[in-house]
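# From the sequence below, what's the structure:
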Amino acid sequence: KIITTGEGGMIVTPSPDLAARIRLIRGQGMDPHRRYWFPIVGYNYRMTNVAAAIGLAQFEQIAQHLETHRRVAAWYDRHLAGLQDLILLPSQQPWARHVYWLYTIRLHESVTIPRDEVMLRLDQSGIETRPVFYPMHVLPPYFEPGGRYPVAEKIASRGLSLPVHGLLQEEDIVRIAGQLKAILLGQ
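Below you'll find the predicted structure:
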C-alpha cells in the first residue's frame, strides 16, 4: 500500500519457493510446466504490463516512500504524545518495522465521545480519517450468528486512521493533533 500499481498490487520476496507458489496462485493455479493442468485452485491475479511498469517504477522509490511515511508517523508520535490517557498510538515490535500505510489510533475506554463523532468533527475541520476495518465475523460472507470476538469488536469500534501521505508537513500534523486534542478534551 506504500506504492501504487493502479488497482491491485505486487508481492516481493527473496524466497524462490514462495515466489513459485505465488506465481502458481496468481496464474489461476495452472502448472507452469503442464499447460491447462491445475494442481490447485488459483486466481487470475496477473497484472497488465502497464500496471507492472508503474509498480516497478514505484518500487525504485520505495525507500523514499517509507522514509516519508515514517517521518509523518514520527511527527504524529511527537504531537500526540500528551494524549496517552485518551488514545493508544501505533506500536512496533523489535523484529519488525512499521510502514505506516495508515497511522491508526484507538480511543481509550475513558473517552466517552463515539469514534464516529470524533471522525465527523475532524471531517468538519477538513481532516479526512478512516475507520478501522470491520471484524471479519460481522461481514455477510463470514457472519457467525452469536459469534463474539470482543477484542476485535472493541478495536473496530474505537479505532480510526489519521492521514498519512507525502504532501503532509509537520505544521499539518500540528493542526491535526490540535483538532484531535480539542475534540477529545472538550468531549
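# Could you use CA atoms for every contact and neighbour count after this?
OK.
# any idea how far the closest residue to Ser91 other than its chain neighbours lies from Gln64?
Sequence neighbours aside, His98 is the residue nearest to Ser91 in space, at 7.9 Å (criterion: Cα to Cα, 6 or more residues apart in numbering). Using Cα to Cα, to the nearest Å, His98 is found at 14 Å from Gln64.
# Tell me the secondary structure at His33.
Of the three states, His33 takes coil under DSSP: H, G, I helix; E, B strand; the rest coil.
# And for it, the neighbour number?
Look at His33: counted by other Cα atoms under 10 Å, it has 7 neighbours.
# got it, and the one 4 residues further on?
Counted with other Cα under 10 Å, residues neighbouring Trp37 total 11.
# so it sits right up against Met30, yeah?
Yes. The pair Trp37 / Met30 is scored as a contact, 5.5 Å apart, by Cα atoms under 8 Å.
# OK, contacts around Ser125?
Contacts for Ser125 (Cα atoms under 8 Å, 6 or more residues apart in numbering) come out as Gln179.
# Of all the residues in stretch 23-42, which ones are buried?
By neighbour count with 16 or more other Cα atoms under 10 Å, stretch 23-42 contains the buried residues Arg23, Leu24, Ile25, Arg26, Gly27, Gln28, Gly29, Met30, Asp31, Phe38, Gly42.
# Centroid-wise, who is the farthest residue in this structure?
Distance to the chain centre peaks in the chain at Arg34, reaching 38.1 Å (criterion: Cα atoms, centre = their mean).
# For the comparison step, fold the sequence that follows:
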Amino acid sequence: MTSFIPVNTPLLDGNEAEYLAECVRTGWISSEGPFIKRFETEMARVAGRRHGVAVTNGSVALDIAVHALGLEPGAEVIIPTFTIISCAAAVVRAGLVPVGVDCDPGTWNMTVEGVEAAITPRTRAIMLVHIYGLPVDLDPILTLARKHDLKIVEDAAEMHGQTYRGAPCGSFGDVSTFSFYPNKHVTTGEGGMILTDDDALSDRLQSLRNLCFQPQQRFVHEELGWNARMTNLQAALGVAQIEQLPRTVELKRKLGRLYDEHLEGVAGIRRPVARTNYADNIYWVYAIVLDDDVPFDAKEAMRRLAEKGIGTRPFFWCMHEQPVLRRMGYMLDEAHPHAERIARRGFYLPSGLALTEAEIARSAQALKEILA
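All right, here's what the predicted structure looks like:
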C-alpha cells in the first residue's frame, strides 16, 4: 500500500531536543523561563525590530496587536478578503469594522488600488497580510497610510525569513505579528509573536498578554487583558528553530524549484509566481490554482489527490463570504471576484520542510494524473 504524504511535516533536527531537556532539567517549564526572552530577542533581531512579545498563537497576537492600538469603536480597518479568519476576528473583537480588499490574481496579495478605493473618512488602519510566500507590495500602501494617517498592522505569519526590497517582513507595521504553528518556517508547536519599535506600545503589549497585572498590586486590574503567555518549553523550540532559519529558507526555495521543474508546461494550472520586482518567493506552501477550463474545482481535485495518497489543503475562504461575519452584518455589500475564484479553485500540495525529493516528484505526478 502506498504511504500517505501529509501536507506538512516539520523538521526538528537541530537543538530542539537539547533545549527542551534543559527546560525539564532546570524546572523552567512555565512562562517565566529564560528561553522566552531569548526567543523574543532573536525574533526581533530577525525582523529588524526593537521589541518582541511572545504569545500563545498567531491569532491572539493579532487580537492583542489590534486592541493595543486603541482605535475608537466603529472605526474601519482595511483587510484583505483573501486571508484567514483570525484577521477579521481581531478587528471585530476590538469593536472595529472590517472592510475587505480583493487580491492580485497572480500574487494573491491585496493591491494598492484596492486599498486606496477602500479608504473612507472612517478608516483608521490597514492590516497588511503577506500570503503564501510573496509579500504585499508595501511601498505604495505605506505611502497611502502616511498620507491618510493610518496605523499599519502587519501580519507576517507566513513570512519568517522573507524580505521586501531587502528589508525583513515583520519590520513594517506599527505592530507586526508572526505565527509559529507547525507549518511555519519557525515553529513552537503553537505560538505567536508581536513586534514593534515603540517602547510604550511594547510595554502595553506585555501587560495585555499577562492579564494586565500591575507591578504595584498584582491582582488589582485597571484593564482586561489576555492570559496569552508563551511557555519556556515553546520558546526553547523557537530558539532552536531560529538557529536553522537560513537553511529553512534555502530548503523552501529548493522545494519550490523542484515542483516547478516537475510541473513545467503542465496545462490547466497556475503555479506560484517565482519572483516579483520586490521579492523572491519563499514558498511557505506550494500552491496551485486550477484554470477555468478544468472541469472540476479544488475540492474535487483534493479528493482525487487524497485517493492517490497526497495530502492537500484548500485556500482561504473569502472574509466577505464568511457566514459568521455576514450574520453579524459585516462586509455584506462586498464582491471580490479574484479572491472568490481562487478560494474555489486553489489548494496547496505537500510543502513541509521534511518533504523528500521523491515525495515532491510523487505529488507532482499525482497532480498530472488527475489533470490528464
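# care to give me the TM-score?
With the length set by TM-score structural alignment, normalised by the length of structure 1, the two chains reach a TM-score of 0.81; 179 aligned residues with a Cα RMSD of 2.7 Å.
# from the buried residues of stretch 23-42 of structure 1, which is closest to Thr13 of structure 1?
Of all the buried residues of stretch 23-42 of structure 1, Thr13 of structure 1 sits closest to Arg23, with 11.6 Å by Cα to Cα.
# The closest one and Met10 of structure 1, how far apart?
Applying Cα to Cα, the value for Arg23 of structure 1 to Met10 of structure 1 is 11 Å.
# Check Trp95 of structure 1 too.
Taken as Cα to Cα, the span from Trp95 of structure 1 to Met10 of structure 1 is 23 Å.
# With Gly186 of structure 1 instead?
Using Cα to Cα, Gly186 of structure 1 is found at 44 Å from Met10 of structure 1.
# At which residues are the strands of the stretch 101-250 of structure 2 located?
Secondary structure of the stretch 101-250 of structure 2 by DSSP state E, counting those that start in this stretch: the strands cover 123-129, 151-155, 163-164, 167-168, 175-179, 192-196.
# Reformat those strands into CSV and put distance to Glu369 of structure 2 next to each item.
Formatted as CSV, the strands of the stretch 101-250 of structure 2 follow (distance: least, Cα to Cα, whole Å):
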stretch, distance to Glu369 of structure 2
strand 123-129, 34
strand 151-155, 36
strand 163-164, 36
strand 167-168, 39
strand 175-179, 35
strand 192-196, 39
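# just the ones you listed: most buried one?
Highest mean neighbour count of those: strand 175-179, a mean of 31 (counted as mean count of other Cα atoms under 10 Å).
# okay, and it goes to which residues in structure 1?
Per TM-score structural alignment, strand 175-179 of structure 2 has no counterpart in structure 1.
# Kindly report the same for stretch 303-321 of structure 2.
Counting by TM-score structural alignment, stretch 303-321 of structure 2 falls onto residues 120-138 of structure 1.
# Tell me the buried residues in the matching stretch?
Leu122, Ile127, Thr129, Pro131, Val132, Pro135, His137.
# just stretch 95-108 of structure 1 next, same as before
Residues Val99, Tyr100, Trp101, Leu102, Tyr103, Thr104, Ile105, Arg106, Leu107, His108 are the ones in stretch 95-108 of structure 1 that count as buried (16+ other Cα under 10 Å).
# Now do the same for the fifth one: its match in structure 2.
So the one you mean is Tyr103 of structure 1. Counting by TM-score structural alignment, Tyr103 of structure 1 lines up with Tyr286 in structure 2.
# Let me see the contact set for that match.
By Cα under 8 Å, 6+ apart, the contact list for Tyr286 of structure 2 reads Tyr132, Gly256, Tyr259, Pro272, Tyr348, Leu349, Pro350, Ser351.
# pretty sure Gln291 of structure 2 contacts Val266?
For residue 291 of structure 2 the amino acid is Asp, not Gln. No. Contact criterion Cα under 8 Å: Asp291 of structure 2 and Val266 do not qualify, at 11.2 Å.
# quick one: secondary structure of the residue lying closest to Ile126 of structure 2 once chain neighbours are set aside?
Spatial nearest neighbour of Ile126 of structure 2, chain neighbours left out: Ile78 (4.7 Å); criterion: Cα to Cα, 6+ apart. Secondary structure, three-state DSSP: Ile78 of structure 2 is strand.
# State the distance from Ile78 of structure 2 to Glu321 of structure 2.
Taking Cα to Cα as the measure, Ile78 of structure 2 falls 16 Å from Glu321 of structure 2.
# on that earlier part again, so the residue nearest to Ser91 of structure 1 sits against Gln92, correct?
Yes. With contact defined as Cα under 8 Å, His98 of structure 1 reaches Gln92; the gap is 6.1 Å.
# just to revisit the earlier point, for Glu340 of structure 2, find the nearest of the strands of the stretch 101-250 of structure 2.
So among the strands of the stretch 101-250 of structure 2, strand 123-129 is nearest, using Cα to Cα, at 17.1 Å.
# In structure 1, what stretch matches that closest one?
So strand 123-129 of structure 2 sits over no part of structure 1, by TM-score structural alignment.
# next one: that strand to chain centre, how far?
Chain-centre distance of strand 123-129 of structure 2: 15 Å, with Cα atoms, centre = their mean, to the nearest Å.
# Show me what it is packed against.
Contacting strand 123-129 of structure 2 under the criterion 3 or more Cα pairs under 8 Å, 6 or more residues apart in numbering; DSSP states H and E are the following elements: strand 76-80, strand 151-155.
# Export these to a markdown table and append columns for distance to Ala167 of structure 2.
Output for these, formatted as a markdown table (distance: least, Cα to Cα, whole Å):
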| stretch | distance to Ala167 of structure 2 |
| --- | --- |
| strand 76-80 | 22 |
| strand 151-155 | 14 |
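# For Ser59 of structure 2, find the nearest of the ones you listed.
Minimum separation from Ser59 of structure 2 across those (Cα to Cα) falls at strand 151-155, 9.8 Å.
# returning to that earlier point: please name whichever of the strands of the stretch 101-250 of structure 2 is nearest to Val53 of structure 2.
Nearest to Val53 of structure 2 among the strands of the stretch 101-250 of structure 2 is strand 192-196 (5.1 Å), distances taken as Cα to Cα.
# before we move on, the earlier item: ranking by neighbours, what's the top pick from the contacts of Tyr286 of structure 2?
Neighbour tally across the contacts of Tyr286 of structure 2 (other Cα under 10 Å): the maximum, 28 neighbours, falls on Ser351.
# and that residue, what pairs with it in structure 1?
Per TM-score structural alignment, the equivalent position to Ser351 of structure 2 in structure 1 is Val164.
# Can you name the residues that contact that match?
Val164 of structure 1 makes contact with His69, Val72, Ala73, Tyr100, Trp101, Leu102, Tyr103, according to Cα under 8 Å, 6+ apart.
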